[in-house]
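Student: Turn this into a model:
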Amino acid sequence: MMARSTSGSMTRQQAIRRFQELNSASLGEREAAIRRGVPAMELEELAALLGLPIVNLSRALGVPPSTLRRKAKNRDALPADQGERVLGLQRIVGQVQKMVEECGDPSNFDAATWTGNWLMAPQPALGGRLALEFLRTSTGLQLLSELLSHNVTGAYA
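Tutor: The predicted structure is shown next:
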């Protein structure tokens, strides 16, 4: 599993491929990535990829915007619990890309943009709530991942 930031010369496609690798990583690999620390800048970059306002996304993930700005400016890592949620959302983007590649036509499909739109749309399977509301806990992220998986099979959660 790659453990580098989406910043720099990494393209949108490279970032999504990285998220796919993260989605396929073992629990041990993901735990090691959390222990190494998730740079705060990754949350800013993820918001841009998803097309979501950074303030909305950081709050949804339980990262105070002031903390995010300070840590990103200093190139610091997020606390483990916050970093874990960022990785969880990156995994969901990777999961969406994998699902489209396995079950549909991935040409001209942007998993990050689709995921950003999905997070902001009321979801019937979530009682009409926004998927964005479930990003604050690892259990909520797991629920979203399972909901997406059910959509592929046609099973309604």
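Student: okay, CA-based contacts and neighbour counts for the rest of this
Tutor: OK.
Student: What strand or helix carries residue 98?
Tutor: helix 80-103 (DSSP states H and E).
Student: Please generate a structure for the following sequence too, so the two can be compared:
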Amino acid sequence: HAGGRGSWASGWDGSVRGVEGPPVWTWYLGGDATDDSISAQTLAARYATDARTALGDLATACADAPVRRTAWHRDPLIGGSYGSYPPGHLTRFGSLLWMEGEDGAAMQSAPALGRVIFAGEHLSDAFPGYMNGGAQTGRLAAQAILGRTIPARTA
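Tutor: Purely as a prediction, here's the structure:
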């Protein structure tokens, strides 16, 4: 989803698991929005207003909340980014992804190259682009090497 003015790509509720303390909401930006010179507080209010249909009155809920803006894509120690697949890529390359069954075992594995088994967030059918996908596919790759299912843990 993108904001009404193309301002944000997605958001994440970091308090969904009942984290103690004030709730945390993260906006993920893309394109020119990463270089917007408007204050972080103003941008957060704008994004919350843009998302009102989907998220309710987030703008009022976080009006007095502290806001922090980062540029982790420019941090030389992180160099972070997110990716998303364009239309048609999952259909074309879906056979290259790890797929996990209800029992935690791999229903489909990414192709191996000799003794090299690939894993990473980009190979996850369930969490592409997220840390969860890297953890999931790493566990599935380890299971493939060990020949047994490793129970998934939840936070």
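Student: Any idea what the TM-score is?
Tutor: The TM-score (TM-score structural alignment, normalised by the length of structure 2) is 0.25; 67 aligned residues with a CA RMSD of 5.2 Å.
Student: What are the buried residues along the helix holding residue 98 of structure 1?
Tutor: For helix 80-103 of structure 1, the buried set under the neighbour-count rule, 16 or more other CA atoms under 10 Å, comprises 80-100.
Student: Residue 28 of structure 1 - that's part of a strand, no?
Tutor: No. Membership of residue 28 of structure 1 in a strand is not supported by DSSP: H, G, I helix; E, B strand; the rest coil, which gives helix.
Student: measure it to residue 71 of structure 1 for me?
Tutor: With distances defined as CA to CA, to the nearest Å, the gap from residue 28 of structure 1 to residue 71 of structure 1 amounts to 26 Å.
Student: quick one, which of the two is more surrounded?
Tutor: For the pair residue 28 of structure 1 and residue 71, the greater number of neighbours falls to residue 71 (17 against 9), based on other CA atoms under 10 Å.
Student: So the more buried one sits against residue 40, correct?
Tutor: Yes. Residue 71 of structure 1 is within contact range of residue 40, at 5.8 Å (criterion: CA atoms under 8 Å).
Student: For the helix or strand harbouring residue 58 of structure 1, which helices and strands make contact with it?
Tutor: With elements delineated by DSSP H and E, residue 58 of structure 1 resides in helix 54-60, which encompasses its position. Helices and strands touching helix 54-60 of structure 1, as assessed by 3 or more CA pairs under 8 Å, 6 or more residues apart in numbering; DSSP states H and E, comprise helix 40-50, helix 65-73.
Student: Kindly reformat the ones you listed as CSV and extend each row with distance to residue 145 of structure 1.
Tutor: Supplementary listing: those in CSV, determined by distance: least, CA to CA, whole Å:
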stretch, distance to residue 145 of structure 1
helix 40-50, 16
helix 65-73, 25
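Student: Highest mean neighbour count out of those?
Tutor: helix 40-50 (a mean of 21; mean count of other CA atoms under 10 Å).
Student: tell me the angle that one makes with helix 80-103.
Tutor: Helix 40-50 of structure 1 runs at 30 degrees relative to helix 80-103, counting by axes from the mean of the first three to the mean of the last three CA atoms, to 10 degrees.
Student: Could you tell me the angle between helix 40-50 of structure 1 and helix 65-73?
Tutor: Angular relation of helix 40-50 of structure 1 and helix 65-73 on a 0 to 180 degree scale: 110 degrees, by the same axes, to 10 degrees.
Student: Packing partners of helix 40-50 of structure 1?
Tutor: Using 3+ CA pairs under 8 Å, 6+ apart as the contact criterion, the secondary-structure elements in contact with helix 40-50 of structure 1 are helix 54-60, helix 65-73, helix 80-103, helix 111-119.
Student: and the angle from the third one to helix 111-119?
Tutor: In other words, helix 80-103 of structure 1. Counting by the same axes, to 10 degrees, helix 80-103 of structure 1 lies at 110 degrees to helix 111-119.
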